[in-house]
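Asker: below is the sequence, then the predicted model.
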Amino acid sequence: MTYDFCIIGGGIVGLATAMELLKRQPTASLVILEKETLLATHQTGHNSGVIHAGVYYAPGSLKADLCKRGAEATKQFCTEHGIKFDVCGKLLVASTALEVERMEALYARSQLNGMKVERLDADELRRREPNIIGLGGLFLDATGIVDYREICETMARVITRSGGEICLEKTVTAIEEHGNSVTVSTHDGVWRAKKLVVCAGLQSDRLATLAGIKINHQIIPFRGEYFRLPAAKNNIVNHLIYPVPDPELPFLGVHLTRMIDGSVTVGPNAVLGLGRENYKKFSINWRDVAQYTTFPGFWKTIWQNLGSGSVEMKNSLFKSGYLEQCRKYCPSLNIDDLLPYEAGIRAQAVMRDGTLVHDFLFAETPRMLHVCNAPSPAATSAIPIGSMIADRIFKPS
């Protein structure tokens, strides 16, 4: 048979896209191909579980709009389907005079974005969070927490009830575009569709290349290493606690995150990964390493971020350095509080000139759309991202 739509990738962006396509065309046939035994195995299932409010993004930008709409849509989806979430709020804590300056810039940006943000002085910060210290802070009451794996499981049920099919353990080995269809081969079958959407995250560049598309970027894996606090410290904070980020860096810094199960995690840092899907520390995929070390953009990126990268690597190797990142705003933590927790891996698209891609990156042909980069916070923004992808699929040819 020839499906109307085939989607490669069973993370939250692929699932949200499938839901939107079936919503717009209820009689369509649709199949999702996922290489793992479960959905949401990689980036979606390893993130911090935060429903972001979008304070970091430039006013009027696509990311700001998608994040704001995505947070509302995520909460609405959870409410409609009985998924537990908690709008616990988030505190950005400034620990130095420089961070106070950055905090004020974020406050101004939040006002332009029409966000509800409250400035706190040091005394008010301590009153609301007795275990946190700082020169001041910003409080965003709209930030929440949720289990994105549960959201994906619910999306999968919506898709199958709408007539869609989800096929697990289907590793794609070939993609061929024809005049009126696309053929996708796996190790045990062939799938044909009038339109193909690829939402493959960590493998997105490889699948674009497999489909014969010339791209100018490569996915470089960055590990985000987390720790979990002991259960006795689950009440150490009342909100999510983030440092004020350095705008020159692509990551948000080590933060304390309340999880929907009641636990508290610390992290993540950002270190070069030794494999796209190698979550255990020091686990290496030599194919992945060989691929990015022969890519010119990799070395340019490393050189441009040598200072911050060296600090991140040192803190990864020595837990005491990691701890100091937390103690600057939560001094009561000690080394024994940092218990093991599974790492995440971020698919960072890097151009050949070393530029980190911070925006959406698509590769399109008449019958294929490859999502080559879906920037953070893609989980929060997944539902409107799915709508944006559907707009591209249904645009007049």
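Answerer: Noted; the coordinates are in hand.

Asker: from now on I want contacts and neighbour counts done on CA atoms only, so please keep to that.
Answerer: Will do.

Asker: the residue lying closest to residue 374 once chain neighbours are set aside: neighbour count?
Answerer: In space, and not counting its chain neighbours, residue 374 is closest to residue 360: 5.2 Å by CA to CA, 6 or more residues apart in numbering. Per other CA atoms under 10 Å, the neighbour tally for residue 360 reads 16.

Asker: again, but for the one 4 residues further on
Answerer: Residues near residue 364, counting by other CA under 10 Å, number 15.

Asker: let me see the contact set for the closest residue to it other than its chain neighbours.
Answerer: Residue nearest to residue 364 in three dimensions, not counting chain neighbours: residue 370, with 6.2 Å by CA to CA, 6+ apart. Shown in contact with residue 370 (CA atoms under 8 Å, 6 or more residues apart in numbering): 197, 198, 199, 204, 208, 362, 363, 364.

Asker: residue 370 sits in which helix or strand?
Answerer: Assigned by DSSP states H and E, residue 370 belongs to strand 368-373.

Asker: immediately after that strand, which helix or strand?
Answerer: Downstream of strand 368-373 (by DSSP H and E), the next one is helix 378-394.

Asker: quick one: the helices in the stretch 251-397 of the chain, in order.
Answerer: Per DSSP state H, counting those that start in this stretch, the stretch 251-397 of the chain carries helices over the ranges 286-293, 296-304, 306-317, 319-327, 378-394.

Asker: one more to weigh against that first structure:
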Amino acid sequence: MRDVVVVGGGIVGLATAHEILRRRPGADVLVVEKESEVARHQTGHNSGVIHAGVYYAPGSLKARFCTEGAARTREYCAEKHIPVVDTGKLVVATNDVEVGRLADLTDRARANGLSVTRLGAGELRDREPHVTGLGALHVHATGITDYVAVCRALAADVVATGGSVRTSVAVVGIEETTDAVTLTLDEHGWRTTESARRVVVCGGLQADRLAAMSGLNTGADSFQIVPFRGEYHRLPASRAGLVDALIYPVPDPDLPFLGVHLTRTVDGGITVGPNAVLGFSREGYRKGSVDLRDVAAYARFPGMWSVARRHWRTGLEEQRDSWRRRGYLRLVQRYCPELTVDDLLPEPAGIRAQAVLRDGTLVHDFLVRRTARTVHVCNAPSPAATSAFPIAAHVADLAAPAG
């Protein structure tokens, strides 16, 4: 019997396995990942940003974990010689409503202990000549890195410290007794089992289905993972010096998305995105991908209809702009008017796993549920990549008893 099995080879799952082995050298820890490589889903399709924690409610898990996680991520990248570029971030207000929201963001950032500076329109133009707005918030402690490289390093560390990482292994059953948890695994069509004293599930886009296998997703407390496609473009090489910092719009506080932004990448490019389009497939990255099982799951879920009633107009606008580059472009031209539709080159999309509760609440913070011997990370939205190390420590605390 193994000590711990971690389900999921994204950054949260790998960081958790790494943390357990750091605390308990010699423990028998196995990571199982259903894809052929680690970091194939949310971790491998994000913006690569090391967030500072400007958006998150003071005292929330997001706020606490983001600040600590940014420092830990930088330390780990330095140890493993993974590139980090400290870019800073400008959150740009383009109308009077956003100027008011910017004041609220400034207060929130300072309450979270961050170093930020308010800029007027002229100061913004001096700092970023290609960006226009009524003002901006300069967030100093923001950077970029390569999270896929971080995951590969974590997987190598897990193996080097006595653990195991097995890919192309899907969990299709979870059975818990008083003494152990038995996982039924599917590996290339062959069914096997693994037993462990503790199981940690970091299932991302499949979190609700895996939680249901442990009896944690029924009744009034149930939640549904709803996929939102984050579609990106990349600017041409001729635009590589367009901005110095990362450029973000002021987000809508009622939605868990940050808006279409300009993000420098560690390879020297600039990406544009993401938007937030309701997806019709949890793991279908090509535009137009449809998985009827995924659609039926959220179509039957009462909370999804509540979300739709509240946000149908925004949803339609996002779908329209998804199919029309000019509509997408307008979102960027609000703060960078010189960009043209020809500047929006293809870039792979990402898919965000958004947990929705039965009453229609969009879960903004991290959501963790557990049984006597399992811990499920049910919702780990941005800044989960930045926060992976403190999330892992929190999960390891919950999974600590070895009974």
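Answerer: Arrived safely. Note that the structure is predicted; figures quoted are calculated from it, not measured.

Asker: tell me, how many residues neighbour residue 394 of the first structure?
Answerer: With other CA under 10 Å as criterion, residue 394 of the first structure counts 10.

Asker: residue in the second structure paired with it?
Answerer: In the second structure, the residue matched to residue 394 of the first structure (TM-score structural alignment) is residue 400.

Asker: confirm that residue 182 of the second structure sits in a strand.
Answerer: Yes - assignment of residue 182 of the second structure by DSSP: H, G, I helix; E, B strand; the rest coil places it within a strand.

Asker: can you tell me the closest non-neighbouring residue to it?
Answerer: Distances taken as CA to CA, 6+ apart place residue 195 nearest to residue 182 of the second structure, at 4.3 Å, with adjacent residues excluded.

Asker: residue in the first structure paired with the one you found?
Answerer: Under TM-score structural alignment, residue 195 of the second structure pairs with residue 192 in the first structure.

Asker: does residue 4 of the second structure sit in a helix, a strand or a coil?
Answerer: Assigned state for residue 4 of the second structure: strand (three-state reduction, three-state DSSP).

Asker: quick one: it and residue 198 touch, right?
Answerer: Yes - using CA atoms under 8 Å, residue 4 of the second structure is in contact with residue 198, at 4.8 Å.

Asker: on that earlier part again, counterpart of the residue nearest to residue 374 of the first structure over in the second structure?
Answerer: Under the alignment by TM-score structural alignment, residue 360 of the first structure pairs with residue 366 in the second structure.

Asker: any idea how far residue 84 of the second structure is from that match?
Answerer: Residue 366 of the second structure is 25 Å from residue 84 of the second structure, where distance means CA to CA, to the nearest Å.

Asker: and residue 293 of the second structure, by the same measure?
Answerer: According to CA to CA, residue 293 of the second structure and residue 84 of the second structure sit 39 Å apart.

Asker: one more: residue 368 of the second structure?
Answerer: Residue 368 of the second structure is 29 Å from residue 84 of the second structure, where distance means CA to CA.

Asker: what residue of the second structure matches up with residue 258 of the first structure?
Answerer: Counting by TM-score structural alignment, residue 258 of the first structure lines up with residue 264 in the second structure.

Asker: contacting residues around the closest residue in space to its match that isn't next to it in sequence?
Answerer: Leaving aside its sequence neighbours, residue 264 of the second structure sits nearest to residue 270 (CA to CA, 6+ apart; 4.4 Å). Neighbouring residues of residue 270 of the second structure by CA under 8 Å, 6+ apart: 234, 235, 239, 240, 262, 263, 264.

Asker: now do 6 Å
Answerer: By CA atoms under 6 Å, 6 or more residues apart in numbering, residue 270 of the second structure lies in contact with 234, 235, 263, 264.

Asker: of these, closest to residue 66 of the second structure?
Answerer: For these, the closest approach to residue 66 of the second structure (CA to CA) belongs to residue 263, at 18.6 Å.

Asker: so the closest one sits against residue 244, correct?
Answerer: No - assessed by CA atoms under 6 Å, residue 263 of the second structure is found out of contact with residue 244, at 9.5 Å.

Asker: circling back: neighbour-wise, which of residue 368 and residue 84 of the second structure wins?
Answerer: Under the neighbour definition other CA under 10 Å, residue 368 of the second structure and residue 84 were set side by side, and residue 84 has more, 19 against 16.

Asker: tell me the spacing between the aligned partner of residue 122 of the second structure in the first structure and residue 130 of the first structure.
Answerer: Under the alignment (TM-score structural alignment), residue 122 of the second structure pairs with residue 123 in the first structure. From residue 123 of the first structure over to residue 130 of the first structure the distance is 10 Å, taken as CA to CA.

Asker: swap in residue 252 of the first structure?
Answerer: From residue 252 of the first structure to residue 130 of the first structure the distance is 23 Å (CA to CA).

Asker: higher neighbour count, those two?
Answerer: Between residue 252 of the first structure and residue 130, counting by other CA under 10 Å, residue 252 is the more crowded of the two (17 against 14).
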